[in-house]
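J.: sequence unknown, structure follows:
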């Protein structure tokens, strides 16, 4: 892999934890200077109320030999995002890679409840976090990207375009709408960025072993397979590093514009770019979900990782 992104400037919005944190770390490892933004900073926590911070992400970037800066930003606050853009412009004059991973809505999902049984503010909050914050971020930061040819915009989501083409039964309207909208955000921005030689994609990890998910199952990354007792289909899960490597490989690909407007996933890009997860496997989660989990078959990742 090497330092193939040396000299690039990246902004990872919502880079506090999970997939976004891993992406920020891998971009930094590959040589990009990474601005890591989010609301959890120092003793200030977002409504997610977890211990991970943007400074913690930058510390991990530094440990890999990379460079970055933590900037506390609420991406629903246009003035704060404008101030971020002014700082990036002043310090680097451009953005080469913009990863929009802003979310923080998991506590509002209300699994399986119809919209009229959900607190209205919860449904609207998820939509604001998953759509409004992303549009605000693009509005202020894409002008720094189009100054040069070859920029990359990544809209993080949950689920492939094909999977999200139908309602995610068991979730909720407020969750489903923003996750499905990421595909349209990528499609629209791909069109708007095309004349500037920039690429826009949506990106989804598979079944992610995020900090919150590991905690939910009471396991660690080293012993994640212990969770199979509670959830056998967790056998297809992947570490956040996997999607981090996927985005870093995409960013380093001089022919990445062939993907513009598409929704990509980590397993798909692992097959194209030939990289592995931390355990040496290549989990193909969304094919597994479709062919095994949704088909009602017993959990068995043979042939899928």
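T.: Thanks, I have it. If you're wondering where the values come from, they're calculated on a predicted model, not measured in any experiment.
J.: Only C-alpha atoms from now on, for both contacts and neighbour counts.
T.: Noted.
J.: any chance you could map the strands in this protein?
T.: 9-13, 33-38, 67-72, 97-100, 152-156, 199-204, 263-265 (DSSP state E).
J.: Comparison target, given below:
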């Protein structure tokens, strides 16, 4: 088994499910030691109310040949992140090569239907705290470990490759734009230490929660491609973005992407990655050619975009 990240140490925040879980697993498959962090344990669920646990993610990392270290960490708590930092110091001598910052925790607080001034302010502020302040806390405490050695990589995970507002709600837009801004700023700041910072985004993500929402599983997900949601045909698994992150982590010239936000389809075109089923979803091209042109999506063969 090829282990291009053998000897490397990574932290994945928000690794309980979705892209965070997939990234942790793919880093482990490449040979990395991965600190797998999250809030939902087998004994207690987080406010997200999901069944997936970060302990399961750590076991999946082990199963593919990596080393998964499960650490409960609420990234709104500085004390929790300090404890995570101390675990890294004690268990791997403070080595940290890769940070994948995937904390979110905003789904229950998202209001896509109401005007912002008619929405719940407490929920909006909770979303911002969970989606932005957590990243700031994680970076403040973990970057001192990463910059000890040249070649470190920080990947911020967001939604959307640019700052164009497409109507997802002001608090949501603020969070995701803020994470892209962190990627830009990290690109400049970390370059001073011969490290790289950037952001990445998936396309239409077929996460565990999305599959549940549509009432399908990964095995029969195409049953959810309906007249109401034809664009689901161009959806992608979390593994797609995760393989792109591993490609970045193993690219000796990754600094050329410093400060950028790279979409899964951009990573596909750059590195030739495929999704779990061998396809190459290009939601970006679908969005440009179908949505932005006003084309009726029911007249489009979505297989041309994967």
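T.: Sure, I can see it. Quantities reported herein were computed from a predicted structural model and do not represent experimental measurements.
J.: picking that back up, how about TSV for the strands of the first structure, with distance to residue 188 of the first structure added?
T.: Below are the strands of the first structure laid out as TSV (distance: least, Cα to Cα, whole Å):
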stretch	distance to residue 188 of the first structure
strand 9-13	19
strand 33-38	24
strand 67-72	28
strand 97-100	15
strand 152-156	12
strand 199-204	9
strand 263-265	12
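J.: which residues touch whatever residue of the second structure lines up with residue 133 of the first structure?
T.: Aligned by TM-score structural alignment, residue 133 of the first structure pairs with residue 134 of the second structure. Residue 134 of the second structure is in contact with 75-76, 103, counting by Cα atoms under 8 Å, 6 or more residues apart in numbering.
J.: just residue 217 of the first structure next, same as before
T.: Contacts of residue 217 of the first structure by Cα under 8 Å, 6+ apart are 227, 230.
J.: So what does it match up with in the second structure?
T.: In the second structure, the residue paired with residue 217 of the first structure is residue 214, using TM-score structural alignment.
J.: what's the spacing between its match and residue 228 of the second structure?
T.: 11 Å (Cα to Cα, to the nearest Å).
J.: Can you report how many residues lie near the closest residue to residue 16 of the second structure other than its chain neighbours?
T.: Leaving aside its chain neighbours, residue 16 of the second structure sits nearest to residue 54 (4.2 Å; criterion: Cα to Cα, 6 or more residues apart in numbering). Neighbour count for residue 54 of the second structure, taken as other Cα atoms under 10 Å: 29.
J.: Surely residue 54 of the second structure and residue 15 touch.
T.: Yes. Judged on Cα atoms under 8 Å, residue 54 of the second structure makes contact with residue 15 at a distance of 6.1 Å.
J.: so how far is residue 88 of the second structure from residue 12 of the second structure?
T.: Noted for residue 12 of the second structure: a distance of 12 Å to residue 88 of the second structure, by Cα to Cα.
J.: who has more neighbours, these two?
T.: residue 12 (26 against 21).
J.: What are the neighbouring residues in contact with that one?
T.: Residue 12 of the second structure neighbours (Cα under 8 Å, 6+ apart): 20, 23-24, 34-37, 99-102.
J.: if you set the cut-off to 6 Å instead, what comes out?
T.: Counting by Cα atoms under 6 Å, 6 or more residues apart in numbering, residue 12 of the second structure touches 36, 100.
J.: can you check residue 131 of the first structure too?
T.: Each residue near residue 131 of the first structure by Cα under 6 Å, 6+ apart is listed here: residue 178.
J.: can you pull out the helices in the stretch 201-305 of the first structure?
T.: Under the criterion DSSP state H, counting those that start in this stretch, the stretch 201-305 of the first structure contains helices at 211-217, 240-252, 266-273, 285-288.
J.: Report the distance from the longest helix along the first structure to the chain centre.
T.: Ranked by residue count, the top helix of the first structure under DSSP state H comes out as helix 173-193. Its chain's C-alpha centre and that of helix 173-193 of the first structure lie 13 Å apart, by Cα atoms, centre = their mean, to the nearest Å.
J.: so where in the second structure does it end up aligned?
T.: Going by TM-score structural alignment: helix 173-193 of the first structure matches residues 170-190.
J.: Mean per-residue distance, the matching stretch versus the first structure.
T.: Taken over the aligned residues, the distance from stretch 170-190 of the second structure to the first structure averages 1.0 Å (mean Cα distance after the TM-score superposition for the first structure).
J.: How about residues contacting that stretch?
T.: Residues from elsewhere that reach stretch 170-190 of the second structure (Cα under 6 Å, 6+ apart): 124, 128, 131-132, 156, 158-159, 163, 196-199, 258-259.
J.: What segments of the stretch 51-200 of the second structure are helices?
T.: Counting by DSSP H, counting those that start in this stretch, the segments of the stretch 51-200 of the second structure that form helices are 54-63, 78-91, 121-128, 134-146, 170-191.
J.: average gap between the third one and the first structure?
T.: With mean Cα distance after the TM-score superposition for the first structure, helix 121-128 of the second structure departs from the first structure by a mean of 0.7 Å once superposed.
J.: Report the buried residues of stretch 254-266 of the second structure.
T.: Within stretch 254-266 of the second structure, the residues that count as buried by 16 or more other Cα atoms under 10 Å are 254-255, 258-266.
J.: could I get the residues you listed as JSON lines with distance to residue 70 of the second structure?
T.: Output for these, formatted as JSON lines (distance: Cα to Cα, whole Å):
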{"residue": "254", "distance to residue 70 of the second structure": "28"}
{"residue": "255", "distance to residue 70 of the second structure": "29"}
{"residue": "258", "distance to residue 70 of the second structure": "29"}
{"residue": "259", "distance to residue 70 of the second structure": "29"}
{"residue": "260", "distance to residue 70 of the second structure": "30"}
{"residue": "261", "distance to residue 70 of the second structure": "28"}
{"residue": "262", "distance to residue 70 of the second structure": "28"}
{"residue": "263", "distance to residue 70 of the second structure": "28"}
{"residue": "264", "distance to residue 70 of the second structure": "27"}
{"residue": "265", "distance to residue 70 of the second structure": "30"}
{"residue": "266", "distance to residue 70 of the second structure": "31"}
